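1. Just a sequence and a predicted model for now, questions to come.
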Amino acid sequence: MNICVFCASSQTIDNKHLDLAAEVGTELAARGHTLVSGGATVGCMGAVTSAARAAGGRTVGVIPQVLVDIEVADTDSDELVITADMRERKGVMDARSDAFLVLPGGIGTLEELFEIWTARVLGIHDRPLVILDPWGLYDPLRELVVGMHAQGFTRADVFDAISWTRSVPEAMDHLEARPKPVRPSAEELGEAVG
C-alpha cells in the first residue's frame, strides 16, 4: 500500500514526536508499504521519511516549489514530486495514497486531516483514515466533533469514517484493514454540505 502520513514539519516540538514519526517510518517499511509524505526534511516529516528509508522502505515526497526554494526538500526520496502550490500538493498526495495516517501536528496537519475526513464522510473515497495520538493531543478535537454531533451538525457516520489509535501497531492494523464504506443518502449529503 501507499500510505500517506500527515505530520508536523515544526522543529520546536518535543523529541517524543520525532521518535514516534521514526517508529512509524520503520514500521511502514517493515510491513512493505510505501510512504507518501509532504516531501520535507524537517520535523516529524523528516523523521518518518529517514526512518522508512533506513528500514528499506520506498518514499514518495510531494512538496510545493516555495518550500523547495527554502531548501527543505527531501532530495533523497525515491520519488520527489514538486507542485506549483499547497493545494496541488494535497491533491497529488491524495491521488497517490491508499490510506492516510495522521500524527500529532499543527494547523497544516489539521487542514489535511479535515479535507480527507470530509471526503470520506461524503463518500468520495473509502480509504482508511487513522489518527495516531499516543498523548491525547487530538482528544479535544474528538470531543468537539462529539459535541457537533450532539447538536445536529454531523451525522453519526462521521465517527465511522475515522479510527483513533494510541500505538503504532494499532494504527498499522487499522490502516491495513478495509473499513466499511460510508455512503450517505442524498438527504444526508444535503445536510453535510449545508
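-> Perfect, I can see it now.

2. use CA for all of it now, contacts and neighbours both
-> Will do.

3. mind listing what V42 touches?
-> S9, S10, Q11, V72 (CA atoms under 8 Å, 6 or more residues apart in numbering).

4. Quick check: it vs R89, distance?
-> 17 Å (CA to CA, to the nearest Å).

5. all helices of the protein, in order?
-> 15-30, 43-54, 65-69, 86-95, 107-121, 139-150, 168-176, 186-193 (DSSP state H).

6. let's bring in a second one:
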Amino acid sequence: MNTLKRIAVYCGSNPGLNSAHKVATLALGDDLARQGVGIVYGGGNVGLMGALADAALAAGGEVIGVIPASLMAKELGHGGVTQLHVVGTMHERKQLMVDLSDGFIALPGGFGTLDELFETLTWLQLGFHDKPVGLLNVGGFFDGLVDFIHHMCQTGFLKPEHEQCVLVESSHARLLERMRAFQPPQLGKWMEQMVQDAR
C-alpha cells in the first residue's frame, strides 16, 4: 500500500462551464483534508485551483502552492495557503510539485493541466519516480483522452503496462483506493525489450 501523505492536484485556472467540475473539486479538497492528506497544487486563487485550495483550507487541511514569479506578479497567487513557494520557471514548478508529493490527480483543465499530467506520466514511465497518477474523470471529461491513450497503445507507441499506469475513475474515493494499491511497472523489463526490438 502506498502512503499518500500529500497529493499533487493538477486542475484548471478556469472554473469551466460544467458546474459538476467545481462540485467534484470542492469534494476532493474537503475529503483529502478530512483524511489528513495534504494538497500540493499550482498556487492559484482562481478557477478550480482556487476552489480546491479553499475547500481544503476550510476543512483544516494542509495546502502547499507552487507558483512561478511571473504569475505572482499578476496577483494570481493564493494568499491564504499553508505554504506558497514562488519559483522562477514552470520547469521548477513541476519538479517541486513532484518532489513534494506522493501521488498525482488530474482534474478537468486546459493545456497546463495536460502538460503537468503527461510530464508526470512520462517520468513514471522512465522510472524517474514510482508514484501513482490518476485521472478524476468527472462527467466523462477525460473520455476522449483515455480513448487516445488506448489508441497509442493499440498502434504500438505505448506499452500495455504503461497504459495501465493511468488510473481513471469518476469517484475520487475509488481513485484514492487504486492509488494506494498502485504497483509501478518494472522499468528494466520494458527497456530491455525496447532495446531488443530496436536490433
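-> All right, it came through fine. Please read these numbers as outputs of a predicted model, since none were measured by experiment.

7. Report the TM-score for the pair.
-> Here the TM-score for the pair of chains, by TM-score structural alignment, normalised by the length of the first structure, is 0.92; 190 aligned residues with a CA RMSD of 1.5 Å.

8. Same list, the contacts of V42 of the first structure, but as CSV with distance to E191 of the first structure please.
-> Converted to CSV, those look like this (distance: CA to CA, whole Å):
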residue, distance to E191 of the first structure
S9, 35
S10, 36
Q11, 40
V72, 41
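
9. can you pick the most crowded of these?
-> S9 (23 neighbours; other CA atoms under 10 Å).

10. what residue of the second structure takes the place of it?
-> When the second structure is aligned by TM-score structural alignment, the residue opposite S9 of the first structure is S13.

11. For the nearest residue to that match once chain neighbours are set aside, give me its contacts.
-> Among residues not flanking S13 of the second structure along the chain, G47 sits closest, at 4.4 Å (CA to CA, 6 or more residues apart in numbering). By CA under 8 Å, 6+ apart, the residues touching G47 of the second structure are G12, S13, N14, P15, G16.

12. mind listing what S77 of the first structure touches?
-> Going by CA under 8 Å, 6+ apart, S77 of the first structure touches G39, T49, R58, T59, V60, G61.

13. For A24 of the second structure, see how far away the residue mapped onto it from the second structure is.
-> In the second structure, the residue paired with S77 of the first structure according to TM-score structural alignment is V81. Distance, V81 of the second structure to A24 of the second structure, using CA to CA: 20 Å.

14. Also V133 of the second structure?
-> 18 Å.

15. repeat for K74 of the second structure
-> With CA to CA as the criterion, K74 of the second structure and A24 of the second structure are 27 Å apart.

16. of these two, who's got more company?
-> The residue with more neighbours, out of K74 of the second structure and A24, is A24; 22 against 8, by other CA under 10 Å.

17. Nearest residue to the more buried one in space, please, no chain neighbours.
-> Counting by CA to CA, 6+ apart, the residue nearest A24 of the second structure is V138, at 7.0 Å.

18. Now check the first structure for the residue matching that neighbour.
-> Using TM-score structural alignment, the partner of V138 of the second structure in the first structure is P134.

19. Could you do Q186 of the second structure as well?
-> Using TM-score structural alignment, Q186 of the second structure sits opposite R183 in the first structure.

20. show me what contacts the closest residue to that match other than its chain neighbours?
-> Setting aside the residues directly before and after it, R183 of the first structure is nearest to G123 in space (CA to CA, 6+ apart), at 5.1 Å. Residues near G123 of the first structure by CA under 8 Å, 6+ apart: P181, V182, R183, P184.
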